[in-house]
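> predicted coordinates and the sequence they were generated for:
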Amino acid sequence: MTEDDGMDDDLLTIGTFAARARLSAKALRLYDRLGLLSPAHVDEATGYRYYRAGQVERARLVAMLRQLDMPLARIAEVVAADGPKAADRLAAYWADVEARVAGQRTLVEYLRGRLSGRSSEMYGKFVVETVDVPEQVVISETRHVLAGELPAWIGASLGRLESAARECGGVTAAPFVVYHSEVSMESDGPAESCVPVADEAAARAWVDKHGRTAGMKVRVEPVRRMACTRITKAQVAHPQIMAAFEAVEEWIAREGLEQAGPCREVYFADWDAAGAEDPVCDVAFPVS
């Protein structure tokens, strides 16, 4: 008997099943190995695989999902679900794909501007000014984090710090995030979320009691002169925000100033309530 010979009326050889599913036997063996579509029966003596006709639809579904470059784990979730749940999981995956492609499209436009020598045109869209920031006591949380993880971490860490600040005299100024080193897809900072608080002694007591295991600390931010530009919620997204940082750096050099510390993002608005075109953040560099 060969692997393409029939076993009985209910089971199909891999060759017959592959023809009905419009797939190759090689693809079916791969799906079996990946745990996405197992044969209904494997002959112990020969190792030949046999399938049921009812598995054809699943085989075709797996093949189409793979054409979407869907990761194997998510394919398994879709094919294991029933009806509407499977459709919902496909929709969720495709929403992630579209968000990623939108970000890549924006990055391409940004890079085209740089490579074509239109950087000055991009920078000209940002108004840069200097402001004096008084000394501040801050409670902070520092984390090594990659760019893809950054938005979620910023929101979560500032939430934790603002909650702690309620026991430290309250929040006295806009929260901010300091980048002590580059954060990108390959470089993980670190970044430091900071919330200014009113009572230094209470903040230090709170951190000693609750915050050390979470990497929180209290420090005093000195008086600083900041060069900054204000951006909208839409512009906070990567890579739009890169143009804002570069615009401030270019302005600092043009004005003959020196950078006097790590760059930061100052979040002065209610993020959840803000619309895409509402100002929410200052991109800032300490200068001297």
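Cool, the structure landed. Quantities reported herein were computed from a predicted structural model and do not represent experimental measurements. Numbering: from 1, shown residues only.
> going forward, measure contacts and count neighbours with C-alpha atoms only.
Noted.
> check contacts around residue 237.
Residues near residue 237 by Cα atoms under 8 Å, 6 or more residues apart in numbering: none.
> now the top helix by length along the chain: buried residues?
Using DSSP state H to assign secondary structure, the helix with the most residues in the chain is helix 83-115. For helix 83-115, a neighbour-count test (16 or more other Cα atoms under 10 Å) marks 86, 89-90, 93, 107, 110 as buried.
> ranges for the helices of the stretch 51-200 of the chain?
In the stretch 51-200 of the chain, the helices defined using DSSP state H, counting those that start in this stretch lie at 56-67, 72-80, 83-115, 119-123, 150-165, 200-206.
> which strands and helices sit next to the first one?
Packing contacts for helix 56-67, counted by 3 or more Cα pairs under 8 Å, 6 or more residues apart in numbering; DSSP states H and E, involve helix 14-21, helix 72-80.
> wait, which of those is closest to residue 267?
helix 72-80 (35.3 Å; Cα to Cα).
> buried residues in that closest one?
So helix 72-80, judged by 16+ other Cα under 10 Å, has buried residues 72, 75-76, 78-79.
> how close does residue 31 sit to residue 17?
13 Å (Cα to Cα, to the nearest Å).
> and for residue 236?
Residue 236 is 52 Å from residue 17, by Cα to Cα.
> these two - which one has more neighbours?
Of the pair residue 236 and residue 17, residue 17 is the one with more neighbours under other Cα atoms under 10 Å, namely 24 against 20.
> can you pull the contacts of the more buried one?
Taking Cα under 8 Å, 6+ apart, one finds 51-53, 56 in contact with residue 17.
> another one to put next to it:
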Amino acid sequence: MGAQVSIGDFAVMTSLSRKALRHYHEIGILEPTLVDAHTGYRFYDTSQVDHAHIIRRFRSLGMSIPDIKALLSAENAAARTEILTTHLEQMEVQLQHTRDTVGALRELLSPVGAPAEIELRLEPALAVWSIGTTLEVAEIDSWFAVTVRKLRDAVEAATSVDSQVVPGGLYDRALFLESRGEATLFVAAPQSTDPPEGIRAQLLPQAQFAVLTHSGGHEGIDRSYAALGTYTNEQLVSGHGPIREHYLGGTASEPTAFTATEICWPIFSTAPTPE
């Protein structure tokens, strides 16, 4: 044991405020050695300074109170290492997220432009197998992954040869406007085969689109949508139907690892092909 000190001196020694020390006392990770029964004053021991520094340092690194509590109560080095490794992995994920955010913010410094890769396309009528639902925008990612795999598995089970599966999606304008609306994923229907239960046969009508090919999946796709929408509304006549997407490059082992996403914006009429 060391010397007993007041909460004021202990705060100076540890850079922990009175409020923080009271909080850590209440949750049981840094308790005073004495609380005066009459005045309620808290007193600490100088031997607790290192303990307090550990708590402050890990809090500054973003470690949660439950993790700090578990770390301090860990009985062996292996348990402490596991907690620290998990926190390090979480920090690395957060760091990558910060890097991605910085990159996105840098992109916003340049105005949205219409790239030359926009093409005008007449998509013929297409017989498809599809799965549709009404959902919230926040639910799309999880639904998308499950549904793409289900459609791919259905096609592969129905065909005797290894065929390339190119999924597509139809997204109601309400999804963008109200954050809730209808979404449909589809694949070209195998010939002379009925769809399995839970999948419907559907005929997509012929339609005209302005098409922009976005590299990769959905990372940064908002900028591509902005460029395509800008061009369509300035140069063409925008249609009111659902937005259509085509997902290129997925494989059976990684069905959602796309190399490109075609964004198809419906139009009523066409203008000369952009240079």
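Received the coordinates, thanks. Source: prediction; values computed, not measured.
> ok so, going back, quick one: which of the contacts of residue 17 of structure 1 is most hemmed in?
Of those, with other Cα under 10 Å as the count, residue 51 tops at 22 neighbours.
> that one and residue 11 touch, don't they?
Yes - with contact defined as Cα atoms under 8 Å, residue 51 of structure 1 reaches residue 11; the gap is 5.5 Å.
> overlap in contacts of those two?
Shared contacts of residue 51 of structure 1 and residue 11, counting by Cα under 8 Å, 6+ apart, come down to residue 40.
> do I have it right that residue 76 of structure 1 meets residue 36?
Yes - using Cα under 8 Å, residue 76 of structure 1 makes contact with residue 36 at a distance of 6.0 Å.
> any idea whether the residue sitting furthest away from the middle of structure 2 is helix, strand or coil?
Distance from the centre of structure 2 peaks at residue 38, with 53.9 Å (Cα atoms, centre = their mean). Under DSSP: H, G, I helix; E, B strand; the rest coil, residue 38 of structure 2 falls in the coil class.
> okay, it and residue 144 of structure 2: tell me how far apart.
Distance, residue 38 of structure 2 to residue 144 of structure 2, using Cα to Cα: 63 Å.
> which residue lines up with residue 90 of structure 1 in structure 2?
In structure 2, the residue matched to residue 90 of structure 1 (TM-score structural alignment) is residue 87.
> leaving out the residues flanking it, which one is nearest to that match?
Distances taken as Cα to Cα, 6 or more residues apart in numbering put residue 63 closest to residue 87 of structure 2, at 6.8 Å, once the chain neighbours are dropped.
> quick check, that neighbour in contact with residue 85.
No - Residue 63 of structure 2 is beyond contact range of residue 85, at 11.6 Å (criterion: Cα under 8 Å).
> which neighbours do the two share?
In contact with both residue 63 of structure 2 and residue 85: no residue, using Cα under 8 Å, 6+ apart.
> so what's the residue mapped onto residue 108 of structure 2 from structure 1 up against?
Using TM-score structural alignment, the equivalent of residue 108 of structure 2 in structure 1 is residue 111. Counting by Cα under 8 Å, 6+ apart, residue 111 of structure 1 makes contact with nothing.
> please tell me how far residue 111 of structure 1 sits from residue 119 of structure 1.
9 Å.
> same check on residue 76 of structure 1?
45 Å.
> now residue 46 of structure 1
According to Cα to Cα, residue 46 of structure 1 stands 66 Å off from residue 119 of structure 1.
> tell me the one among the buried residues of helix 83-115 of structure 1 nearest to residue 188 of structure 1.
Nearest member of those to residue 188 of structure 1, counting by Cα to Cα, is residue 107, at 19.4 Å.
> distance of the residue nearest to residue 132 of structure 2 when sequence neighbours are not counted from residue 123 of structure 2?
Spatial nearest neighbour of residue 132 of structure 2, chain neighbours left out: residue 184 (4.0 Å); criterion: Cα to Cα, 6+ apart. From residue 184 of structure 2 across to residue 123 of structure 2, the span is 17 Å (Cα to Cα).
> out of these two, which sits in the busier spot?
residue 184 (18 against 13).
> list the contacts for that one?
Residue 184 of structure 2 touches 130-133, 169-171, counting by Cα under 8 Å, 6+ apart.
> next one: residue 257 of structure 1
Contacts of residue 257 of structure 1 (Cα under 8 Å, 6+ apart): 287-288.
> that one -> structure 2?
Checking TM-score structural alignment: residue 257 of structure 1 goes with residue 237.
> so how far is residue 204 of structure 2 from its match?
Separation of residue 237 of structure 2 from residue 204 of structure 2 (Cα to Cα): 21 Å.
> try residue 166 of structure 2
Distance, residue 166 of structure 2 to residue 204 of structure 2, by Cα to Cα: 15 Å.
> and for residue 197 of structure 2?
20 Å.
> what residue of structure 1 matches up with residue 266 of structure 2?
Checking TM-score structural alignment: residue 266 of structure 2 goes with residue 286.
> and its match, how many neighbours?
The local packing of residue 286 of structure 1 (other Cα under 10 Å) involves 23 other residues.
> is it true that it lies in a strand?
Yes - under three-state DSSP, residue 286 of structure 1 sits within a strand.
> residues in contact with it?
Applying Cα under 8 Å, 6+ apart to residue 286 of structure 1 gives the contacts 224-227, 259-263.
> and if we set it to 7 Å?
224-227, 259-261, 263 (Cα atoms under 7 Å, 6 or more residues apart in numbering).
> show me the residues you listed that map onto strands.
If you go by DSSP state E, these have 224-227 in strands.
> most neighbours among those, which one?
residue 227 leads these on contacts (other Cα under 10 Å) with 24 neighbours.
> what residue in structure 2 is paired with it?
By TM-score structural alignment, residue 227 of structure 1 lines up with residue 210.
> neighbours of the closest residue to its match other than its chain neighbours, how many?
Nearest residue to residue 210 of structure 2, sequence neighbours excluded (Cα to Cα, 6+ apart): residue 120, at 4.6 Å. Residues lying near residue 120 of structure 2 (other Cα under 10 Å) number 21.
> quick one: residue 120 of structure 2 from residue 108 of structure 2, how far?
Here residue 120 of structure 2 is placed at a distance of 27 Å from residue 108 of structure 2 (Cα to Cα).
> next, the buried residues of stretch 192-210 of structure 1.
Buried-residue list, stretch 192-210 of structure 1, by 16+ other Cα under 10 Å: 192-200, 203-204, 206-207.
> and if you look at stretch 44-64 of structure 1?
For stretch 44-64 of structure 1, by 16+ other Cα under 10 Å, it's 48-52, 56, 59-60, 62-63.
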